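Asker: One predicted model, sequence on top.
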Amino acid sequence: MSVPTVSFSDLSKSSKKVAEVVERAQRVHVTRRDGEDLYLTTEHHDRQREETADVTARLFAALINNDEGARAVLLALPEVFPWTRHLSAEEVREFVVDLVDATRDAVELDVHSTLHRVVVEWRATARILADPDLAAQLTTPLPDEDHGEVFAP
């Protein structure tokens, strides 16, 4: 789907025209030179996106609550995330739980960064496991020497 684009200066100079574009397209990409780009959207469109996320999160959570649904999710996972083939069965189950929890956070708490982080972290784990030399290097036990306290980030 193509989203109309306007510059921030166009928005400030011709806000009424840009508002008309937003009403027609429901969403407009606003480019900025001095900061992160923005999106303008209608309230109706934003409510629909929230409802879509809510339905998706609830459906996903309901699916994994019974054996048949969980099996369907596990069978579909490699289609959506091909790199999961490098994870063990237990790691895949952990990933699914993390994914469902992060999806719920996106809906219930309006925190979307958790879902992104879960996917990025599990993909990085799969990348390590896909390389036998790297996996061996990173899973080799450390010497028994104490390197001091590890502080929380």
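Answerer: Yep, that arrived.

Asker: contacts, neighbours, all on C-alpha from now
Answerer: OK.

Asker: So what's the residue count around residue 74?
Answerer: Per other Cα atoms under 10 Å, the neighbour tally for residue 74 reads 17.

Asker: and the gap between the nearest residue to residue 41 once chain neighbours are set aside and residue 35?
Answerer: Among residues not flanking residue 41 along the chain, residue 27 sits closest, at 4.3 Å (Cα to Cα, 6 or more residues apart in numbering). According to Cα to Cα, to the nearest Å, residue 27 and residue 35 sit 19 Å apart.

Asker: neighbour count winner among those two?
Answerer: residue 27 (21 against 7).

Asker: Now do the contacts for the more buried one.
Answerer: 3-4, 39-42, 45 (Cα atoms under 8 Å, 6 or more residues apart in numbering).

Asker: What distance do you get for the residue nearest to residue 41 to residue 43?
Answerer: Here residue 27 is placed at a distance of 10 Å from residue 43 (Cα to Cα).

Asker: Check residue 32 too.
Answerer: Here residue 32 is placed at a distance of 22 Å from residue 43 (Cα to Cα).

Asker: swap in residue 110?
Answerer: Distance, residue 110 to residue 43, using Cα to Cα: 16 Å.

Asker: Could you do residue 148 as well?
Answerer: Using Cα to Cα, residue 148 is found at 53 Å from residue 43.

Asker: So between these two, which is more surrounded?
Answerer: Using other Cα under 10 Å as the criterion, residue 148 and residue 43 rank with residue 43 on top: 12 against 6.

Asker: Got another one to weigh against that:
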Amino acid sequence: MSALELTLSELLNKPKATLANLRGTRRIVLRRRDDEDLVLTTAARADQDLEVMSATSRMFVEMMRTPKGRTLVLDMLPATFPWVRYLPAHDVRAFSVELVDALGAATLLDNTAGVAQLLAEWRHTAEVHADPELYAALTTDSGEDYGPVPEPGSAA
């Protein structure tokens, strides 16, 4: 189900009419001109979404505890995350283990940011493996050491 898209101004100018839209949709995306968009939903629906994510994560974690489950997960990863096709086999296994760990932690912490970060990192790793020139540039040791890298934000 797609979200209803409205502007933040519509909520501010017509709050009752805007919020009444939640009866007909799961969420409202409030578009903002100069900042990140917001999502409105009901607390009950947010709780339902969290419960579904938590149950799915727990099932996935338990599945990975068995040899059959690990095989099944490794077999279905390319359909779920097509970019894993570019990863070497040992990295696909490492990704599956890290994903299960991150999902378990996300469930306990009630915070999915770590899972999103992990997916982005592994997707970028796959992008490097998919590009032979980039892979060679990043893995070839030129023999030169340019010294320590300064902390972000510090003067170089």
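Answerer: It's in. Only a predicted model underlies this, so the values are computations on that prediction, with no experimental measurement involved.

Asker: TM value for the aligned chains?
Answerer: Once the chains are overlaid, their TM-score stands at 0.88 when taken by TM-score structural alignment, normalised by the length of structure 1; 152 aligned residues with a Cα RMSD of 1.9 Å.

Asker: re earlier: drop anything exposed from the contacts of residue 27 of structure 1.
Answerer: 40-42 (16 or more other Cα atoms under 10 Å).

Asker: could those be laid out in CSV, adding secondary structure and distance to residue 141 of structure 1?
Answerer: Shown next, in CSV, are those (DSSP: H, G, I helix; E, B strand; the rest coil; distance: Cα to Cα, whole Å):
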residue, secondary structure, distance to residue 141 of structure 1
40, strand, 51
41, strand, 52
42, coil, 55
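
Asker: List just the nearest of those to residue 99 of structure 1.
Answerer: Top of the list for closeness to residue 99 of structure 1, among those and by Cα to Cα, is residue 41 at 26.9 Å.

Asker: before we move on, what SS does the residue most central in space within structure 1 have?
Answerer: What sits nearest the mean C-alpha location of structure 1, by Cα atoms, centre = their mean, is residue 116, with 3.0 Å. Judged by DSSP: H, G, I helix; E, B strand; the rest coil, the three-state class of residue 116 of structure 1 is helix.

Asker: ok, residue 149 of structure 2 - how many residues close by?
Answerer: 7.

Asker: what's the answer for residue 95 of structure 2, then?
Answerer: 20.

Asker: repeat for the one 10 residues further on
Answerer: Using other Cα under 10 Å, the number of residues around residue 105 of structure 2 comes to 16.

Asker: swap in the one 10 residues further on?
Answerer: Using other Cα under 10 Å as the criterion, residue 115 of structure 2 is surrounded by 19 other residues.

Asker: Any figure for the gap between it and residue 95 of structure 2?
Answerer: In terms of Cα to Cα, residue 115 of structure 2 sits 11 Å off from residue 95 of structure 2.

Asker: What of residue 5 of structure 2?
Answerer: 35 Å.

Asker: Going by neighbour count, list what's buried in stretch 115-126 of structure 1.
Answerer: Residues of stretch 115-126 of structure 1 classed as buried by neighbour count (16+ other Cα under 10 Å): 115, 118-119, 122-123, 125-126.

Asker: which residues touch the residue lying closest to residue 114 of structure 1 once chain neighbours are set aside?
Answerer: Spatial nearest neighbour of residue 114 of structure 1, chain neighbours left out: residue 102 (5.5 Å); criterion: Cα to Cα, 6+ apart. With contact set as Cα under 8 Å, 6+ apart, residue 102 of structure 1 has these partners: 112, 114-115, 118.

Asker: how near is residue 102 of structure 1 to residue 69 of structure 1?
Answerer: On the measure of Cα to Cα, residue 102 of structure 1 and residue 69 of structure 1 end up 19 Å apart.

Asker: go on, residue 11 of structure 1?
Answerer: On the measure of Cα to Cα, residue 11 of structure 1 and residue 69 of structure 1 end up 47 Å apart.

Asker: before we move on, what about residue 142 of structure 1?
Answerer: Counting by Cα to Cα, the separation of residue 142 of structure 1 from residue 69 of structure 1 is 41 Å.
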